[in-house]
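Peer 1: take this sequence and fold it.
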Amino acid sequence: MTEKTALVTGAARGIGLATTQLFLKEGRRVAMIDRDAEALHQSAEGLEGALPVACDVSDPDQVAAMTRQVAGEFGRIDALVNNAGVADFRPLEETDFATWRQVMATNLDGVFLMSQAAIPHLKTVRGAIVNVASISGLRASTLRVAYGTSKAAVIHLTRQQAAELGDHGVRANCVAPGPVDTKLALAVHTPQIRAAYHDAIPLNRYGQEAEIAEVIVFLCSDRASYVTGQTIASDGGFDATGVGLPALRALSPNRNG
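Peer 2: Sure, this is the predicted structure:
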């Protein structure tokens, strides 16, 4: 049997690295893509079956060259995980156009460019695309005008991909993580912010990178063979609660934590 492969962007750390490790555990070869070459090669060290390739997903020429390299090394691309992303949190009126474009270039243009490059290979093997958006693409929040809008666009782009690629047997789905215990979150979320998130999330905690990876890898697998065009909010129930009403929920006799 020919060994299946996956291409994961933003693979040097966080959800991308956790997804890479889970793919490898399940027997896939993985092309690890990240623009931080030093961190990428450090993360790939010792991972058998991993191919680290430095690439800026917002650069069409780099994406084309990287895709040729991966296809040449692996002979096929069975799954594409568009995980690379950048964040910027500031008020709407303070978001200058350069910042807006920087966020869109990676978060939206990168997903478009990577998908366009991989589609011919995915059609050959009836493969899968998983785009990583965010809960911020499903519900508006302060300080996230560029970030949230980019992720909302990724969710719609996923639906477009599912609608157009279904005839070729290619599935496209989206994962929208809620708050996740990444190094970035630990650095920028104060104890007050973490407590507020805990109050608003039914599971009363942040997610783990490995938990998000489990959903991504499932959607890329044959176990999800009839799932396409969907957005899975892997968020501990954050989106399901709407405004949440933490003060009201705190009155519940069954409330823990």
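
Peer 1: going forward, measure contacts and count neighbours with C-alpha atoms only.
Peer 2: OK.

Peer 1: and Asp36, how many residues sit next to it?
Peer 2: Neighbour count of Asp36, defined by other CA atoms under 10 Å: 16.

Peer 1: another one to check against the first:
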Amino acid sequence: MTRFQGKTVIVTGAASGIGKATAERFLAEGANLVAVDIERDALHTAFADGDRVLCHVADVGDDAACKNIAEAAGARFGGIDVLVNNAGVAPEGSITKTSPADFERVLRVNVLGVYALSRHAMPYLATARGSIVNTGSVSGLGGDWEKAAYNASKGAVTNLTRAMALDHGKQGVRVNAVAPTFTRTGMTEDYMDEKTVASFVERIPLGRIGEPEDLAAAIAFLASDDAGFISGVTLPVDGGLSASNGQPA
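Peer 2: Coordinates of the predicted model:
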């Protein structure tokens, strides 16, 4: 498919996992790619600068860095058509086990990063009548044990997605999010033991955990003209997990 031929897409957290699969998907569909990550070596291992690729090392939790990302995309490719706010961190711990500094860091990356880059990209997106897709989580739709800061941040992303969809719809900018469940990424590699995976598989109706490509496909759909009348939606990409009310079989 060439749904994004000639369009410019920014993907944050592009060096690995969902971000890398998503960036590869947009490239395969013809897009110009601005691949953003804080990890320089991993980013340049995943992607090489070229005619259609600009690698940009940045911390999305920094407002000035987000301004630079948007300006670099505009200068290199002439505009921005799609923004995928995917970068995030996911520490463990209840509020009594999470330091104020760690809690603030999660909100800075997971929430401020979405706000700041969306804010600086908005003039370009409005010109293009473009699209934003945020990576939320099922943890933003319901709570987890020992994930207080992460739950708070993803809950904020869920409602920020709705707010931006309302505020910028008249400019032609659609804003949606995906909500993955347990997915095979670098962030979850410490939990890929047989027992943990089996516990998730038991609860997921489709009988497997998520793969980065599952999310990439959903993100590409929401960003495309195929979803041209969809905005303000957080789409669970969870194998049917959220269809349950939580009671045991």
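
Peer 1: TM-score them against each other, please.
Peer 2: Superposed pair, TM-score by TM-score structural alignment, normalised by the length of the second structure: 0.95. Supporting alignment: 246 aligned residues with a CA RMSD of 1.5 Å.

Peer 1: so what does Gly13 of the second structure match up with in the first structure?
Peer 2: With TM-score structural alignment as the matching criterion, the partner of Gly13 of the second structure in the first structure is Gly10.

Peer 1: compared with the first structure, how much does the helix or strand hosting Asn151 of the second structure deviate?
Peer 2: According to DSSP states H and E, Asn151 of the second structure maps onto helix 148-168. Overlaying the first structure shows helix 148-168 of the second structure at a mean distance of 0.4 Å from the equivalent residues (mean CA distance after the TM-score superposition for the first structure).

Peer 1: other SSEs contacting that helix?
Peer 2: Using 3 or more CA pairs under 8 Å, 6 or more residues apart in numbering; DSSP states H and E, the elements in contact with helix 148-168 of the second structure are helix 100-107, strand 174-180.

Peer 1: what angle do that helix and strand 174-180 make?
Peer 2: Angle, helix 148-168 of the second structure to strand 174-180, by axes from the mean of the first three to the mean of the last three CA atoms, to 10 degrees: 160 degrees.

Peer 1: residues making contact with helix 148-168 of the second structure?
Peer 2: 89-95, 98, 103, 106-107, 110-111, 114, 134, 136-137, 139-144, 173-177, 231-234 (CA atoms under 8 Å, 6 or more residues apart in numbering).

Peer 1: ChimeraX command for the buried members of the residues you listed?
Peer 2: A single ChimeraX command selects the buried members of those (16 or more other CA atoms under 10 Å):
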select :90,91,93,98,103,106,107,110,111,114,134,136,137,139,140,141,173,174,175,176,177,231,232,233,234
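
Peer 1: count of neighbours near Thr241 of the first structure?
Peer 2: Look at Thr241 of the first structure: counted by other CA under 10 Å, it has 12 neighbours.

Peer 1: give the aligned equivalent of it in the second structure.
Peer 2: When the second structure is aligned by TM-score structural alignment, Thr241 of the first structure is paired with Ser244.

Peer 1: OK, contacts around the aligned partner of Arg129 of the second structure in the first structure?
Peer 2: Correspondence of Arg129 of the second structure to the first structure, assessed by TM-score structural alignment: Arg126. Counting by CA under 8 Å, 6+ apart, Arg126 of the first structure touches Asp78, His168, Gly169, Val170, Arg171.

Peer 1: do that again at 7 Å, thanks
Peer 2: Arg126 of the first structure sits next to His168, Gly169, Val170 when contact means CA atoms under 7 Å, 6 or more residues apart in numbering.
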